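Trainee: coords below, sequence missing:
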């Protein structure tokens, strides 16, 4: 029999695992399945041919981080046996086991369709400001540390502006990377001190929650804010954006010259349209990440409806649980070791204005009930370096190179 025909017959009978999302969650699933030698074709559908790592993005503001250190491609994953499709998933048909996507490279652009035996949804979150009056008109004023273009513009403004009011906003939790808004405020404070213009600026952090996130270090952040002269307003949800002011649900108005605002988070709309969840993707439990209705649909990472913070470690751990479940259903004995517990670090800037950010350490252990929190409230440079090493290790392990 012709070798090509043999390969085609084998491919036709192999199971197909489709993973929507090429971030930490999606790549952790793909790598674990490959490591477990699953007899399946593993395909990752990613919106971009590059992955933009999240944890250290705020340090782009202080110029302590550079894009070349936190952007990775999928070439090494492809060499390991992962099939990568560049495109945006826009429709899921769970009854017929199909994913539709649009885009891709020029040679394969347009609308495509993938059939699956197992579907893993790891699309990350959508920043959804549609419920905020004036958002469509003034979205160009909304900057943050999440989007590559917007973080670049935010950096440009805080390095060039001579005076004004900077408003930082955190929406109701859960949202991706809980300390990011406080990191944004404190790193902006550091840049302005470094430039010698801090006394010409007012920094206001408006938070829709009753305290800054994550709650375990809210008292630490409050104390640092007080020392650094950052105004904190809690329990205030922004409901309207104007050209130079925002309005909260209680009617308070805050003028701004720079608006560093994180929009509310949610799963992509195709999740709701497929009946797989509303704000987040429904799962059976944190350990069994299958959809309640479909054994062959699993969700991991920030878009999954988990009772945990939305951060890189939880995304990774949930991915291992999902991969283990697929391997179990396929009769494999391979299992990745995993439990829900993490240590994290939050940037708190530098009170002396040096571009050498300090961080505080915090953690949550979900293997005990209630979850056991931990923290070291003393800001340390070593913690910033530990966070960098941790992030670089993830990138090397999941994307195949440093």
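Mentor: Right, received. Where do you want to start? All values derive from a computational prediction rather than experimental measurement.
Trainee: can we go C-alpha only for contacts and neighbour counts from here?
Mentor: OK.
Trainee: How about residue 360: what's its closest non-neighbour residue?
Mentor: Leaving out its chain neighbours, the residue that sits closest to residue 360 by CA to CA, 6 or more residues apart in numbering is residue 379, at 4.7 Å.
Trainee: Ok, residue 14 next?
Mentor: Residue 14's closest residue in space is residue 40 (CA to CA, 6+ apart), at 5.2 Å.
Trainee: What segments of the stretch 201-350 of the chain are helices?
Mentor: Secondary structure of the stretch 201-350 of the chain by DSSP state H, counting those that start in this stretch: the helices cover 218-228, 269-273, 312-329.
Trainee: which secondary structure elements does the second one contact?
Mentor: If contacts are counted by 3 or more CA pairs under 8 Å, 6 or more residues apart in numbering; DSSP states H and E, helix 269-273 sits against strand 88-93.
Trainee: Are there helices or strands packed against the strand it packs on, and which ones?
Mentor: Against strand 88-93 (3+ CA pairs under 8 Å, 6+ apart) you get strand 40-46, strand 98-102, helix 269-273.
Trainee: this is the comparison structure:
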């Protein structure tokens, strides 16, 4: 049986959530002809829309948790005004980034238009989120301000490049599958790779898609072997065992079977691009010809600035309600909850919060 991400997860006893749940328009145009990050000048303190005259729920982020929340809320509250603020012009399946970097899927396969969401009378606003003023019930975006009655934060994670010395100064030396732009770049680098030492790093838990780094390693082994490319693959892990913890023993066996070197308890704190090596908190230097560093995962900086939590949004893990504001919720990867940061759990959280808001 040919190795794929789905088959690999099944061998570990993991059930994947269904595929992209949005039907319809291909996003080829969005990927090929539109810029992901448009050049938009901030219009601070200028309203994007009038003050709400009925219940308005503003959802920050159009990923799995945000969209499940919006669609479920529309079913529960037909008359509510629902606004989704999203910086990208199309939906991209986060879990499928891994399939893409391994050459198993194309960009069109893992992306969809937001048109089916808009067709449900949900307003999708393409804009960059700048900040939140909780006491004024207001969100600041690059296109103007939006007032809300209820706010659902589902902005996912921010990759904290600043936590790895020299990484910000040497961005061209690294790429990973945890952000869209980085995913595209990593695919290009994999296709250009001719052989040598491959180093993949894992940040301290919690982080988005815990099985992901180990899946990438296994799928790269399959890819390189199929191309007859000689590659020594090493995982440098900040954790004491593969994540998530309950699958550690199975992952260890899978990695050994694929001749993947595993170095636990080694947090990468520095990259030396000139010397082609990463340096860990133990002082160990690991050389590479191809490197993929996943820095620490944190919530967006505007969440900390708004006093809503650091490094994630502080919420009640049962209701996902902010510990400071009764009308603010956080779901998915940006929330501080004792659950795995995955698309499946994020989707369930989005549905749950919709019932609280309705």
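Mentor: Cool, got the structure. As the structure is a computational prediction, the values presented were derived from the model and not from experiment.
Trainee: ok, the equivalent of the residue nearest to residue 14 of structure 1 over in structure 2 - contacts?
Mentor: With TM-score structural alignment as the criterion, the equivalent of residue 40 of structure 1 in structure 2 is residue 80. The contact partners of residue 80 of structure 2, by CA atoms under 8 Å, 6 or more residues apart in numbering, come to 54, 55, 56, 57, 74.
Trainee: Please tell me which residues of structure 1 the helix or strand in which residue 6 of structure 2 is found aligns onto.
Mentor: Secondary structure assignment for residue 6 of structure 2, by DSSP states H and E: helix 5-11. Mapping helix 5-11 of structure 2 onto structure 1 (TM-score structural alignment) gives no aligned residues.
Trainee: chain center to that helix, what's the gap?
Mentor: 20 Å (CA atoms, centre = their mean, to the nearest Å).
Trainee: try stretch 173-187 of structure 2
Mentor: That offset, for stretch 173-187 of structure 2, works out to 12 Å (CA atoms, centre = their mean).
Trainee: burial of the counterpart of residue 267 of structure 2 in structure 1, as a residue count?
Mentor: Using TM-score structural alignment as the criterion, the counterpart of residue 267 of structure 2 in structure 1 is residue 237. Neighbours of residue 237 of structure 1 under the rule other CA atoms under 10 Å: 22.
Trainee: And the strands in the stretch 201-350 of structure 1, which stretches?
Mentor: 201-207, 231-233, 238-241, 245-248, 253-255, 258-261, 265-266, 297-299, 341-349 (DSSP state E, counting those that start in this stretch).
Trainee: these two touch, right, the match of residue 267 of structure 2 and residue 171?
Mentor: Yes. Residue 237 of structure 1 is within contact range of residue 171, at 6.8 Å (criterion: CA atoms under 8 Å).
Trainee: who touches both of these two?
Mentor: Residues touching both residue 237 of structure 1 and residue 171 by CA under 8 Å, 6+ apart: 207, 208.
Trainee: For the stretch 1-150 of structure 1, which segments count as helices?
Mentor: Counting by DSSP H, counting those that start in this stretch, the helices of the stretch 1-150 of structure 1 are 3-13, 24-35, 67-70, 75-80, 135-138, 148-160.
Trainee: hmm, back to that, which strands or helices does the helix holding residue 6 of structure 2 pack on?
Mentor: Short answer (3+ CA pairs under 8 Å, 6+ apart): helix 5-11 of structure 2 packs on helix 212-226.
Trainee: contacting residues around the helix it packs on?
Mentor: For helix 212-226 of structure 2, using CA under 8 Å, 6+ apart, the contacting residues are 3-5, 8, 98, 102-103, 200-202, 230-231, 233, 235, 242, 251, 255, 258, 260.
Trainee: Could you pick out the buried ones from those residues?
Mentor: 4-5, 8, 98, 102, 200-202, 231, 233, 235, 242, 251, 255, 260 (16 or more other CA atoms under 10 Å).
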